[in-house]
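A.B. asks: generate coordinates for the sequence data below:
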Amino acid sequence: MSDGKSTTWDANLYLKFADHRMRPALDLMGRLDPANGARPGHAIYDLGCGAGNISRILAERFPEAPVVGIDSSEEMLAKARSQTVDARVTFQKGDLAHFQPDLPPGILYSNAAYHWLDGHIDMFPGLLKLLPSGGQLAIQMPRNHEAPSHASMKQAAEAGPWRDKLARVRPIAPVLEPARYYDALKPLCSDLEVWETIYQQPLTGKDPVAQYTSSTGLRPYLELLQEPERTDFYNAYAALLAKAYPTRPDGITLFPFRRLFIVARRA
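C.D. replies: Predicted coordinates for the structure are as follows:
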């Protein structure tokens, strides 16, 4: 789901893997206390809402509260609006690094967005302070930046004639050790959960892991190249991943993916 940058996102490619990306979003949502989701005059914000899939589910889980999806991508917002019929769910363009709500928030929810922002850990106490006492902050971020799926992006970028062009790509901001987030938020919380889950994602098809990352982490690299370099770079990256994530005899490629979760309640 997209963030405060100007990257153009391929909503259709992103949604191709919606099931794998949906599970951690639902796991995060499942830890929210529904009794605190319907505060009079307060809204639920989906920060980095992407195509709005989770925004609509938040509205179902909290039927008495308005839900506002915030995203920087016009393409994602257009997709979200075209697929949403519930008048309680609206979408706005916004920058997560400088988020200020129009309505008082009761819940701030963000699935796979803040890891794109440098210094995101310093933003989280400020988000928590936007909430009333008992309000909830829920954040999920991929913590896979050291895995071959992401390390191979830099390796492929430095190994070809496109090296100088791709040197401009800013790497994904590292997601820190869980204890760092716990320490940053604990003084402001009456309750705080921080945990990690590694999902063993079964993928199929040609270049399955490369296809998965093409809609997110790999996209800034691809956008800087023209054909035929774009395809040549993609093929070089996919070849590295084929070795790191071999296809099993049953045709499945298992793609382990680590994610960090935070659910905090404002003191």
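
A.B. asks: C-alpha from now on. contacts and neighbour counts both.
C.D. replies: Fine.

A.B. asks: measure His150 to Pro104 for me?
C.D. replies: Separation of His150 from Pro104 (Cα to Cα, to the nearest Å): 37 Å.

A.B. asks: now do Ile44
C.D. replies: 9 Å.

A.B. asks: who has more neighbours, these two?
C.D. replies: Applying other Cα atoms under 10 Å to Ile44 and Pro104 shows that Ile44 carries more neighbours, namely 27 against 17.

A.B. asks: so the more buried one, which state does it fall into?
C.D. replies: The three-state label given to Ile44 by DSSP: H, G, I helix; E, B strand; the rest coil is strand.

A.B. asks: apart from its chain neighbours, what residue comes closest to the most centrally placed residue in the chain?
C.D. replies: Against the mean C-alpha coordinate of the chain, by Cα atoms, centre = their mean, the closest residue is Ala112 at 1.6 Å. Ranked by Cα to Cα, 6 or more residues apart in numbering and with sequence neighbours excluded, the top spatial neighbour of Ala112 is Met141, at 4.6 Å.

A.B. asks: tell me how far that neighbour lies from Leu218.
C.D. replies: Distance from Met141 to Leu218, counting by Cα to Cα: 17 Å.

A.B. asks: for Asp191, what are its contacts?
C.D. replies: Ala264, Arg265, Arg266, Ala267 (Cα atoms under 8 Å, 6 or more residues apart in numbering).

A.B. asks: could you also give me the structure for this next sequence, so I can compare it with the first?
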Amino acid sequence: MPTSPVWNPQQYGKYADQRGRPFADLLSRVRAESPATVVDLGCGPGNLTATLADRWPEASVHGVDSSAEMIAAAAEVEGGSLTFEVADLREWIQRTPGGSVDVIVSNATLQWLPDQLDLLPSLVERLRPGGWLAIQIPGNHDAPSHEILRELANTAPYAEFAAPNAVRGNLPEPADYLRVLTSAGCEVDAWETTYSHVLQGENAVLEWVKGTGARPVLQSLPEGLRVNFEREYGERLSRAYPRQAFGTVLPFRRVFAVAQKPGEPQSIGVEGATR
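C.D. replies: Alright, predicted model coming up:
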């Protein structure tokens, strides 16, 4: 069975500028003017969640992540109306009243949930009339970085440990988000973008994926096998993504969806917000 990885905020934080750009592009399409309650589901180390508090300084901004390590890192930016907690996304849905949130953001998180499309109507239900749901997921599961990872993880002697953690189902396309969210009554903007990230450093693509997609596979391996796997994986990645004089180019496709719930936004001051 797949194992739950222990996330490393420092490894994830490498190339933070490149990782943060899709978040900024996603939020640029959210036109909420004065939300009272904003929630970031899968907030990671909280650095991007903090930008939500900067944009809406009168709002209560709350970050939720299932990783205790990520939330511990988020404590460095916590303060005032910006708060964080360790919680599973499904748990948050179950205990959050319907119609209680103005903006829900989920950036690079829902790809870990095989039933994410089934959860979207529940997220819409948690929005107040006129509220916004903003989603971004990686769409690069067919990229060399992931194809090499799956191939190697299913090769002896690694397969015994790593194969279950290399299985990833098909991820939603923009049309899938459009279909499900419009069926939930929302006005929807769905699109995709492929970024050409220029990464610096030795075997930069390996360093990138060690913080995200490859981490569950690497952590599933005993230490001795992990060292060998990482070396072989890194060698293959360096051939697939050759380093050039200006850096290493990582093409990265991402899928976005921004949905607005029907109805007029409620005029609720911070004093009246649910905290």
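
A.B. asks: for the counterpart of Leu225 of the second structure in the first structure, what are its contacts?
C.D. replies: In the superposition onto the first structure, Leu225 of the second structure corresponds to Glu229 when matched by TM-score structural alignment. Residues near Glu229 of the first structure by Cα under 8 Å, 6+ apart: Trp162.

A.B. asks: could you report the distance from Pro129 of the second structure to Pro121 of the second structure?
C.D. replies: Distance, Pro129 of the second structure to Pro121 of the second structure, by Cα to Cα: 14 Å.

A.B. asks: quick one, helices of the first structure?
C.D. replies: Ranges of helices in the first structure, per DSSP state H, are 11-16, 18-29, 53-61, 74-82, 120-129, 148-158, 163-166, 178-185, 208-214, 219-223, 229-244.

A.B. asks: so for Arg39 of the first structure, which of these sits nearest?
C.D. replies: Closest approach to Arg39 of the first structure among those (Cα to Cα): helix 53-61, 13.7 Å.

A.B. asks: which residues in the second structure does that closest one match up with?
C.D. replies: With TM-score structural alignment as the criterion, helix 53-61 of the first structure aligns to 47-55.

A.B. asks: Gln83 of the first structure - nearest residue in space that isn't next to it in sequence?
C.D. replies: With sequence-adjacent residues excluded and distances taken as Cα to Cα, 6+ apart, Gln83 of the first structure is closest to Gly52, at 7.9 Å.

A.B. asks: surely that neighbour meets Gly69?
C.D. replies: Yes: taking contacts as Cα atoms under 8 Å, Gly52 of the first structure lies within contact range of Gly69: 6.9 Å.

A.B. asks: which residue in the first structure aligns with Val38 of the second structure?
C.D. replies: Here Val38 of the second structure is matched to Ile44 in the first structure, going by TM-score structural alignment.

A.B. asks: no wait, Glu160 of the second structure
C.D. replies: In the first structure, Glu160 of the second structure lines up with Asp164, judged by TM-score structural alignment.

A.B. asks: its match and Leu225 of the first structure, how far apart?
C.D. replies: From Asp164 of the first structure to Leu225 of the first structure the distance is 11 Å (Cα to Cα).

A.B. asks: what of Arg163 of the first structure?
C.D. replies: 11 Å.

A.B. asks: what about Gly20 of the second structure, how many neighbours?
C.D. replies: Neighbour count of Gly20 of the second structure, defined by other Cα under 10 Å: 14.

A.B. asks: just give me the match in the first structure for it.
C.D. replies: By TM-score structural alignment, Gly20 of the second structure lines up with Met22 in the first structure.

A.B. asks: that older thread, any shared contact partners between Pro129 and Pro121 of the second structure?
C.D. replies: In terms of Cα under 8 Å, 6+ apart, Pro129 of the second structure and Pro121 are not both contacted by any residue.

A.B. asks: before we move on, back to that, the second structure: which residue goes with the residue nearest to the centre of the first structure?
C.D. replies: In the second structure, the residue matched to Ala112 of the first structure (TM-score structural alignment) is Ala108.

A.B. asks: wait, its match sits on Gly139?
C.D. replies: No: between Ala108 of the second structure and Gly139 there is no contact under Cα under 8 Å: 9.9 Å.
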